[in-house]
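# pasting a predicted model and its sequence here:
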Amino acid sequence: MTGGPVLAVDQGTSGTKALVLCPKRGVIGSGTAPVRPRYLPGGLVEADPRELYDSVVAAGRAALAEAGTRVVAVGLANQGETVLAWDPATGEPLTDALVWQDRRAAALCDELALHQDELRHITGLPVDPYFAAPKMAWIRRHATGAGVVTTSDAWLVHRLTGAFVTDAATAGRTGLLDLDTLAWSGAALDHYGLGGERLPRIVDCDTPVGTTRAFGPPLPLTGLLVDQQAALLAQSADDAAAAKCTYGTGAFLLARTGPAPHRTTSGLVGCVAWRLRGRVTHCLDGQVYTVASAVRWLTDLGVLTGAGEIDTVGGTVADTGGVTFVPALAGLAAPWWRGDVRGSLTGLGLDTTRGHLVRALCEGIAAQVVDLTAAVTAERGAPPTALRADGGLTRSALLMQTQADLLQLPVEVAASPDATALGVGAVARLGHDPHLTLDRAVPRWKPSAVYEPRISRDEAETRLARFRAEVASLAGRTGPGGTGSGGAVPDGAVSGGVAPGGGTPSGVVPGGAVPGGVR
């Protein structure tokens, strides 16, 4: 890397992390500030927009104070699908922020069933409450018609600089972006009842958009990117065939597909990875809604004292004791798209301990990532060269070893859990220096640990089959489609079987469900 230090800010679901990144010395300052989303009955998840902005300022100022040096630019990563209405004249929020996990727009999605194929072709996204457009439409229908309604990044950028913009990758998370033209789609806007809305200007991710004084001295804001794509940039700059999975509030597996739009058949999302200096890179995207949030759920029940206890408690037993945990506490995302499915714990007995529950959660998370990886393999025609992992839960050796065991591939853990900040820092650097190349802007990939599989393929497939059977049972109880299914597969479950290991999947089952693990 070259140039001066940059401030990279990652505004996330449960907090904001800021790093001062020096091209020679690496991370020289860091700051964090919490965000406390409200989890309400009926699948509602809200946050106070002012808390989001205040956390950005607090974390950024703390990082700069620790670094004790000037920076040349700022980059901002955002949550992607979190939305709010706000007054463009004053910058004041008019609603709470509806967080990406929020499911209140499920009924609105059901109303669009006749248009779901058209919308998916236009935008690359299924019709599902996870994405921004349904939540934006819900706000317009039920909350307010005033001001503008946008993803949270547009509001944050406006508060920081006065600009009214969003980057191409974040725009691609709305369900309103034409995947071919990278412009707002009039047809999609009309279907969602958002025709005539004033929407932010779509810019390259490395575009200088204005100057902010929120962190003290005036600083140019030169990098914008949605969080998971920022993490992908940091982890695949040296290997376009690698896949990355971020283990945070949810788990998010992304893999690059190249410069052309990729419309999927596997239940994954095909979307914009980034647009840098006018050149677009596309990617595949799969989600697990509840990961750290499932750990928090176990913590609230008293099973754990926190994520730091996963390995200690899970290490008290050798296996799950026959317990299967499907942690669909906010529904099943890709490749099932079954927002109506809820989590389950089965196989409980009088001998079930806390350790069994923790191990079952790790298996439930890892099994979903296996099926996402299988979908990537089916879409690209070859398995990833590696699964690169980042996020706070990569600190759990138990979860990472379980992932390697079920995937039957090595899992490479990032040296820093803050890959999102590293990625958006690289984008900010590119926006500040038009002569800088991508390979010089992104820190060299170097894993802190590599987890190799320790079990046989047969054992991995047996454990995966048990999980898949429970998913199929849950989906069958709620029936096909369900509320806000967004075009879910008919049976709503991964089935059949490609065994874990190397090679090529046997194909995609009818309706878009993904078979088995990576062969």
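Thanks, I have the structure now. Numbers count the residues shown, from 1 in each chain.

# C-alpha only now, for contacts and for neighbours.
Will do.

# show me what contacts K17?
Applying CA atoms under 8 Å, 6 or more residues apart in numbering, we find K17 in contact with 9-11, 30-33, 56, 59-60, 421.

# from those, which two are the most distant?
Greatest spatial distance among these (CA to CA): A33 and A421, at 14.3 Å.

# which of the two has more neighbours?
A421 (29 against 20; other CA atoms under 10 Å).

# after the host helix or strand of the more buried one, which helix or strand is next?
Here A421 sits within helix 419-432, counting by DSSP states H and E. Next helix or strand after helix 419-432 toward the C-terminus (DSSP H and E): helix 438-441.

# touching, P208 and T222? I think so.
Yes - P208 is within contact range of T222, at 3.9 Å (criterion: CA atoms under 8 Å).

# hey, what's in contact with both of the two?
The contact lists of P208 and T222 share 431-432, where a contact means CA under 8 Å, 6+ apart.

# who has more neighbours out of these two?
Using other CA under 10 Å, the more surrounded residue of P208 and T222 is T222, with 28 against 20.

# check contacts around that one.
The contact partners of T222, by CA under 8 Å, 6+ apart, come to 73-75, 206-210, 427-432.

# mind checking how far the nearest residue to A414 once chain neighbours are set aside is from E412?
Leaving aside its chain neighbours, A414 sits nearest to P447 (4.6 Å; criterion: CA to CA, 6 or more residues apart in numbering). For P447, the distance to E412 (CA to CA, to the nearest Å) stands at 6 Å.

# compare those two (neighbour count), which wins?
The neighbour comparison of P447 against E412 (other CA under 10 Å) goes to E412, with 22 against 16.

# hang on, the more buried one is in a helix, isn't it?
No - assessed with DSSP: H, G, I helix; E, B strand; the rest coil, E412 is strand; it does not lie in a helix.

# quick check: it touching A397?
No - look at E412 against A397 with CA under 8 Å: they stay out of range, at 11.7 Å.

# contacts for stretch 5-13?
Stretch 5-13 has contacts (CA under 8 Å, 6+ apart) with 16-23, 35, 37, 52, 55-56, 59-60, 63-64, 70-79, 99, 227, 249, 420-422, 424-425, 428-429.

# take this one as well and set it beside the first:
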Amino acid sequence: MAVLAIDQGTSGTKALVVADDGQLLSIAETPLRPDYFDGGGVEQDPAALLDSVLETGRRAIAQAGTPVSAVSVANQGESVLAWDRESGRPLSPVIVWQDRRADPQCLALAPDRRRIEQRTGLVLDSYFSAPKMSWLRDNITRRGVVTTTDSWIVHQLTGAFVTDRTTASRSLLADLDDGGWDAELLELFGLGGEDMPEIVDNDTIVGSTDAFGASMAVGGLIVDQQASLLAQHCLTAGTAKCTFGTGVFLLAHTGAVPVRSGVGLTSSVASTIRKSTGYCLDGQVYTAASAVRWLQDLGLISGPRELDSLAAADSAGAKCVPAFAGLAAPWWRSDATASFTGMTLSTGRGQLIAAVLEGIAAQTAELVDATIFDLGHPLSSLRVDGGLTASERLMQATADLTGLPVEVYPSVHATALGAAACARVAWEPSISIEEALGPRAPARVHEPRWSRERATEFREQWRAAAEANLPRGVHDVRS
């Protein structure tokens, strides 16, 4: 059977048709660009988002020229909107996961922070769904339902009102241990009485659609980062992957038991397939490809393909903390801003580009260290995917600063391929997720070249720059 996998992301929507032997039959992509506002607002047009899903899906199927049995959707995870359940009409913009306008909602819940974090495995931060839902209710509309984008997209396709376990676990509204909506948490966020979608496993068929042409089943729903965790064969405790996309997202599988982080990471559901739930730790860097786009907007590069040719081999002492949308794990400081330090009159374009790439790698290394602390043992390697893995300069910097071999996934479409595997296990109850995924082999491996001493010195300097740039007198989640 062939399946259609849709990866609905922040910067665009991809649709892949994948044969049952894993062969990629077609790819279609539609770019999307969020709107950024003063005050930390980040929004998307729901109509454009839905059009991108339908248009890319139809193009991919037309190009593949083969019948498709099922479609899966990988979603952004924490982006939300209000919409009318009767008509499906959106009642608000999509409030994107990067949006920071819900910070006051989190501040108001500070006395309940420990209780919320213990129950959900997450950090009380506006990155997650519930604060944005609360802000939307307070500032945009009280009408309709307010959900993550996946529920709206699936409703448009099938009429069902559902979300999956991985997405629910990213909301601050679900109990991590039992996986269900928590009435007390809903009340805390001012969402008591809201109509919440049914939570389904990641191998569930939720309906059918003819939106892409011939009728096909819809199932295997999953968060984008958990989809790439599957694609990278991170199925057992201690395996970890890192996706370099709009941001950087490191997830490490922790097995059948959730691990509450002691150093500012979050814990959520990795997947629930064949009635078996696995959990993962994760940490985020808010700006990666978006930092590269900033370089592009300034005219320092014409596009990501120029990164390796224009970046200097040595940043010559320049350091960048690319906190253009704040610092996520392990700091959780939305008030942090980006900075450059160590520059002189001899610092040129190449050194600035190199500093941005090394800054992204340095933040990633902080996530690796936090993951190792929580796991209680070292990682043997870091499996990576996403569009920015095309930059060998960035991947080498990541290997140098983490001290780990960096294994690059052979496709830039890991999320969609993980979603395709979910669609297969949803459609074919007799196969395992391992069979649906097929074999794994990295396209290339970057071994660390820097000495431990050099990496340590760089990271200490970078960390000092990051700490020096934090506004004082504000609560740090790690305290």
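Everything's here; your move. A quick note: this is a predicted structure, and the numbers were derived from the prediction, not measured.

# can you pull the TM-score for these?
Comparison of the two superposed chains (TM-score structural alignment, normalised by the length of the second structure) gives a TM-score of 0.98, and 479 aligned residues with a CA RMSD of 1.1 Å.

# take the contacts of stretch 5-13 of the first structure and keep only those in helices.
Residues of the contacts of stretch 5-13 of the first structure located in helices (DSSP state H): 52, 55-56, 59-60, 63-64, 227, 420-422, 424-425, 428-429.

# which of the residues you listed are buried, as a PyMOL select command?
Per 16 or more other CA atoms under 10 Å, the buried members of those correspond to this PyMOL selection:
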select buried, resi 52+55+56+59+60+63+64+227+420+421+422+424+425+428+429
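
# how far away is G65 of the second structure from V17 of the second structure?
Distance from G65 of the second structure to V17 of the second structure, by CA to CA: 10 Å.

# typo on my end, it should be M196 of the second structure
To V17 of the second structure, M196 of the second structure is 31 Å away according to CA to CA.

# the two: which is more packed in?
Higher neighbour count among M196 of the second structure and V17: V17, with 32 against 17, using other CA under 10 Å.

# look up the closest residue to the more buried one, ignoring the ones flanking it.
Nearest to V17 of the second structure is L4, by CA to CA, 6+ apart, at 4.6 Å.

# just A397 of the first structure next, same as before
Nearest residue to A397 of the first structure, sequence neighbours excluded (CA to CA, 6+ apart): D311, at 6.7 Å.

# that neighbour matches what in the second structure?
When the second structure is aligned by TM-score structural alignment, D311 of the first structure is paired with D308.

# cool, and Q11 of the first structure?
For Q11 of the first structure, the residue aligned by TM-score structural alignment is Q8.

# over to H115 of the first structure?
Aligning on TM-score structural alignment places H115 of the first structure opposite D112 in the second structure.

# surely that match is in a helix?
Yes - under three-state DSSP, D112 of the second structure falls within a helix.

# any idea where the helices of the stretch 51-200 of the second structure begin and end?
In the stretch 51-200 of the second structure, the segments counted as helices under DSSP state H, counting those that start in this stretch are 103-108, 113-120, 129-139, 149-158, 165-168, 183-188.

# what's the mean deviation for the third one versus the first structure?
Averaged over the aligned pairs, helix 129-139 of the second structure sits 0.5 Å from the first structure after superposition, using mean CA distance after the TM-score superposition for the first structure.

# in the first structure, what range does that helix match?
Against the first structure, the aligned range for helix 129-139 of the second structure is residues 132-142 (TM-score structural alignment).

# buried residues in that stretch, which are they?
Using 16+ other CA under 10 Å as the test for burial, stretch 132-142 of the first structure gives 132-140.

# would a markdown table of these with distance to D153 of the first structure be doable?
Converted to a markdown table, those look like this (distance: CA to CA, whole Å):
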| residue | distance to D153 of the first structure |
| --- | --- |
| A132 | 12 |
| A133 | 14 |
| P134 | 17 |
| K135 | 15 |
| M136 | 14 |
| A137 | 18 |
| W138 | 19 |
| I139 | 17 |
| R140 | 19 |
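
# so which pair among those residues is furthest apart in space?
Farthest-apart pair in those is A132 and R140; separation 12.5 Å (CA to CA).

# re earlier: who touches both of G65 and V17 of the second structure?
With CA under 8 Å, 6+ apart, G65 of the second structure and V17 have no common neighbours.

# please point out which of the contacts of T222 of the first structure the second structure shares.
Counting by both residues aligned by TM-score structural alignment, their matches' CA atoms under 8 Å, the contacts of T222 of the first structure that remain in contact in the second structure are 73-75, 206-210, 427-428, 431-432.

# ok, Q76 of the second structure - contacts?
Going by CA under 8 Å, 6+ apart, Q76 of the second structure touches 8-10, 97, 149-150, 223-224.

# what lines up with A426 of the second structure in the first structure?
In the first structure, the residue paired with A426 of the second structure is G431, using TM-score structural alignment.

# hmm, L225 and that match touching each other?
No - using CA under 8 Å, G431 of the first structure makes no contact with L225, being 11.8 Å away.

# what about the aligned partner of L295 of the second structure in the first structure, helix or strand, and which?
L295 of the second structure maps onto L298 of the first structure when the alignment is built from TM-score structural alignment. Here L298 of the first structure, judged by DSSP H and E, is contained in helix 292-300.
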